[in-house]
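Build me a structure from this.
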Amino acid sequence: MAWGQGARRPIVGLLFRAQQQAAKGYSSVASQTHMLTSHVPKSAMLLRGFSSEVPASEQTNLIKQLRIRTSAPFKDVKASLVNCNWNIEAAQKDLRKRGVVLAAKKSSRTAAEGLLAIAQDEKRAAIVELNCETDFVARNDVFQYLASSLAKMALSTQTPGEMVFPFGPEYLENMSMNLDHPKFNGEATVQSAVTEVAAMVGENVKFRRGLILSTSGHGVVSSYLHTCPQPGLGRMAGLVTLEVEDSKVPIEALKGVGSSIAMHIVAAKPLFLSKEQVSAAALENECDVLRTQAESSGKPQMAIEKMVEGRLRKYFEEVVLLEQKYVVNDSTNIKTVLNDLSKDIGSKVTIANFLRMEVGEGIQRLEGADGS
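Okay, here's the model as predicted:
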């Protein structure tokens, strides 16, 4: 009995010390846990708690909806939803705010791709160039909608009575436009709409230039677009104004030939309308080149002059619209096409003006650009 009582005391002591150690250990763990959680922002704890309550299928659905609304990249859409506790309205607003900042950062990057857009009626045609960095974005529905809207806005403006009116982005950028598209928020200035599209597509987007071509007499403005993803859009464009002396001649008589000549302009790349319009500087430069080439043949001076004359004729056929071989029928030239049309309708038809434009022409493309 005495042995049993004495033996119980150390056992009880051991149990007591073990309980104290356990209590200290629990207190230490709890203290460490408190110290760790005290360094974690409450918003992050709440965010983790909230996102765990949103089922994965619902998260996927919200990401899909927001991408449809904004066309923003997947990672940006998801980041905004996470930051906004999966509130799609707040996330859309967050994307727009962040997008403006990102668009500003990307504004210095080369944008040499894009589209031309044309809007026209019988008397006027407006063409604009909207640039982006890749042809992938040029196929984007929002980008194409903006390009078409800019052309329509340009057509609706009142030009200062000029038959050929070129303009830069400053001509339209502060004007308001009503954007009837699910991914836009109604009315906006041209400048803010371009910035918003840049934010959506994640590239530098620039409204580069435009031109309005008009006819003053009885005539028609015809157009042609090459590499055309949808009506009114393309990468290369030709515009031409045909005018007829007799105001009683139906306009429809000019439209078919006008469209063919516009297509010819895209294919043949004329620089001047007539030989008389070839600039003196261009003519002098060409003559010097041709004469140098002829003199190297070692032939007599009289033969050299004839060689220069013949080669100059060939030069005119290459750069002068009226002298060019007609791409639809290379046995004739544009001047003859107009003469034949004049005979058919009983009144003289002339070309007043023409234009050829191509996406990215004149923009220096940086080789090996990494897009950063």
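
From here on, just use CA atoms for contacts and neighbour counts.
Fine.

got the residue ranges for the strands in the protein?
Ranges of strands in the chain, per DSSP state E, are 113-120, 124-132, 164-167, 176-179, 186-189, 206-214, 219-226, 233-234, 236-244, 325-326, 329-333, 349-358.

Could you also give me the structure for this next sequence, so I can compare it with the first?
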Amino acid sequence: MAITAAMVKELRETTGAGMMDAKKALTETDGDMEAAIDWLRTKGLAKAAKKADRVAAEGLVGVAVDGGKGVAVELNSETDFVAKNADFQKLVSDIATAALTAADVEGLKVAEVNGKPVSEAINGAIAVIGENMTLRRMAKVEGDVVVSYVHNAAAPGMGKIGVLVALKGSDNGIGKQIAMHIAATAPASLDEASLDPAVLQRELEVQTAKALEENATSAKPKPEQVIHNNIIPGRMKKFLEENTLLNQKFVINPDLTVAQAAKDAGVEIIAYERIAVGEGIEKKEEDFAAEVAKTMAGA
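So this is what the prediction gives:
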């Protein structure tokens, strides 16, 4: 498969790898982007890629809480300018409130706001404001108490990142601290049990290949038993500590895990949701860096 400058650029932006390393990774994997990411990580040339970093869409995340129920919705727009529009912000607020009684996005689209279905309200706003808008997703949590937090707030209850935390027990202020922690760290799951098995398996394969390669080139190689029984399990434990909420070091007090901090406060974290505007939507580039084109031309 022909490796293009655009592919090299995308891989560099995703992994932080150097230009030539990115090109070699794509060549070695016949242009498979995911395999190229793993190849770079195996060689120790990139960190775990987060697709959520590739943000393009604008808009706002709106949150609403009613007792033990909380919702977050994402309404996208074409430009950030629209996100500052008072009419757009009111629409986001109305949709978030309507989402409290909706089961999912499709149900939300037919729920009523100001006497008309949400889908019609959005179409009306498109006609008035003059930009395309998309109700992309919603998330809901329930517990004894639900706490919300909005990062980079554009108005009360809405901003670029919305977080919901459902707790068992009575909140004494720890809920907002946990929500702020989630906004900052973007954990992949609540705990190991709720982590996507495919993500766990992929990480195991990467860490195994990386450990074996490092050992093969070491001046003092370790017995393979040590690699499989100690080094790889140790790296997987670290992966879980960094990527599962309950095992992460609490940003407010790094001496504690989030789970321990919650326990000390007399609550249990049941569930959480974190939505960031545009996460997972790849950015469309109109042109490419001259250095990339030059490198590809000279290849």
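
Got a TM-score for the pair?
Remark: TM-score between the superposed chains equals 0.71 [TM-score structural alignment, normalised by the length of structure 2]; 226 aligned residues with a Cα RMSD of 2.0 Å.

Mind checking the strands of structure 1 for the one nearest to residue 296 of structure 1?
Proximity to residue 296 of structure 1 (Cα to Cα) singles out strand 325-326 among those, at 29.4 Å.

Against which helices or strands is that closest one packed?
In terms of contacts (3 or more Cα pairs under 8 Å, 6 or more residues apart in numbering; DSSP states H and E), strand 325-326 of structure 1 is packed against strand 329-333.

Which stretch of structure 2 lines up against the strand it packs on?
Alignment of strand 329-333 of structure 1 against structure 2: residues 253-257, by TM-score structural alignment.

May I ask you to name the longest helix in structure 2?
The longest helix of structure 2 (DSSP state H) is helix 197-216.

elements contacting that helix?
Using 3+ Cα pairs under 8 Å, 6+ apart: helix 197-216 of structure 2 touches helix 33-42, helix 232-243.

Highest mean neighbour count out of the ones you listed?
Neighbour counts (mean count of other Cα atoms under 10 Å) averaged over each of these peak at helix 33-42, with a mean of 21.

what's the angle from that helix to helix 197-216?
Using axes from the mean of the first three to the mean of the last three Cα atoms, to 10 degrees, the direction of helix 33-42 of structure 2 lies 40 degrees away from that of helix 197-216.

Just tell me the aligned range of helix 33-42 of structure 2 in structure 1.
So helix 33-42 of structure 2 sits over no part of structure 1, by TM-score structural alignment.

One more: stretch 58-72 of structure 2?
The aligned range for stretch 58-72 of structure 2 is 113-127, by TM-score structural alignment.

can you give me the offset of that stretch from its chain's centre?
How far stretch 113-127 of structure 1 lies from its chain's middle: 14 Å, per Cα atoms, centre = their mean, to the nearest Å.

Span of it from start to end?
16 Å (Cα to Cα, to the nearest Å).

What's the local residue count around the alignment partner in structure 1 of residue 179 of structure 2?
Matched by TM-score structural alignment, residue 179 of structure 2 corresponds to residue 262 in structure 1. Per other Cα atoms under 10 Å, the neighbour tally for residue 262 of structure 1 reads 23.

Please report how far the closest residue to residue 262 of structure 1 other than its chain neighbours lies from residue 112 of structure 1.
Once flanking residues are discounted, residue 262 of structure 1 sits nearest to residue 238: 4.8 Å by Cα to Cα, 6 or more residues apart in numbering. Using Cα to Cα, residue 238 of structure 1 is found at 19 Å from residue 112 of structure 1.

if I look at the aligned residue in structure 1 for residue 85 of structure 2, how far off is residue 29 of structure 1?
In structure 1, the residue matched to residue 85 of structure 2 (TM-score structural alignment) is residue 140. Counting by Cα to Cα, the gap from residue 140 of structure 1 to residue 29 of structure 1 is 55 Å.

and residue 227 of structure 1, how many neighbours?
11.

Now do the helices in structure 1.
2-38, 42-53, 56-70, 74-83, 88-106, 135-138, 141-156, 190-201, 252-268, 280-295, 301-319, 334-345.

Need the winner for burial among those.
Of the helices of structure 1, helix 190-201 is the most buried (mean count of other Cα under 10 Å), at a mean of 23.

Which residue numbers in structure 2 does that one align to?
Against structure 2, helix 190-201 of structure 1 falls on residues 118-129 (TM-score structural alignment).

Excluding sequence neighbours, find me the nearest residue to residue 213 of structure 1.
Using Cα to Cα, 6+ apart, the nearest residue to residue 213 of structure 1 is residue 164, at 4.8 Å.

wouldn't that neighbour be in contact with residue 221 here?
No. Contact between residue 164 of structure 1 and residue 221 fails when scored by Cα atoms under 8 Å: they sit 11.7 Å apart.

overlap in contacts of those two?
213, 214 (Cα atoms under 8 Å, 6 or more residues apart in numbering).

In terms of packing, which of those two has more residues around it?
residue 221 (27 against 16).

follow-up on the earlier one: now do the match of strand 329-333 of structure 1: everything it contacts.
So stretch 253-257 of structure 2 is contacted by 246, 247, 248, 249, 250 (Cα under 8 Å, 6+ apart).

switch the cut-off to 10 Å
241, 245, 246, 247, 248, 249, 250, 251, 261, 262, 263, 264 (Cα atoms under 10 Å, 6 or more residues apart in numbering).

Report the buried residues of that stretch.
Using 16 or more other Cα atoms under 10 Å as the test for burial, stretch 253-257 of structure 2 gives 256, 257.

Have a look at how far, on average, it is from structure 1.
Superposing on structure 1 places stretch 253-257 of structure 2 at an average distance of 1.6 Å from its equivalents, by mean Cα distance after the TM-score superposition for structure 1.

what's the matching residue for residue 214 of structure 1 over in structure 2?
Under TM-score structural alignment, residue 214 of structure 1 pairs with residue 142 in structure 2.

who's in contact with its match?
65-71, 164-168, 270-272.

got it, and residue 265 of structure 2?
Counted by Cα under 10 Å, 6+ apart, residue 265 of structure 2 has contacts 169, 170, 171, 172, 173, 174, 175, 259.

Test my guess that the last one contacts residue 241.
No. The pair residue 259 of structure 2 / residue 241 is not scored as a contact, 11.2 Å apart, by Cα atoms under 10 Å.

what touches both of these two?
Contacts common to residue 259 of structure 2 and residue 241, judged by Cα under 10 Å, 6+ apart, are 191, 247, 248, 249.

Out of those residues, which is nearest to residue 102 of structure 2?
For these, the nearest to residue 102 of structure 2 is residue 191 (26.9 Å; Cα to Cα).

Surely that closest one touches residue 272?
No. Applying Cα under 10 Å as the test, residue 191 of structure 2 and residue 272 come out as separate, 11.1 Å apart.
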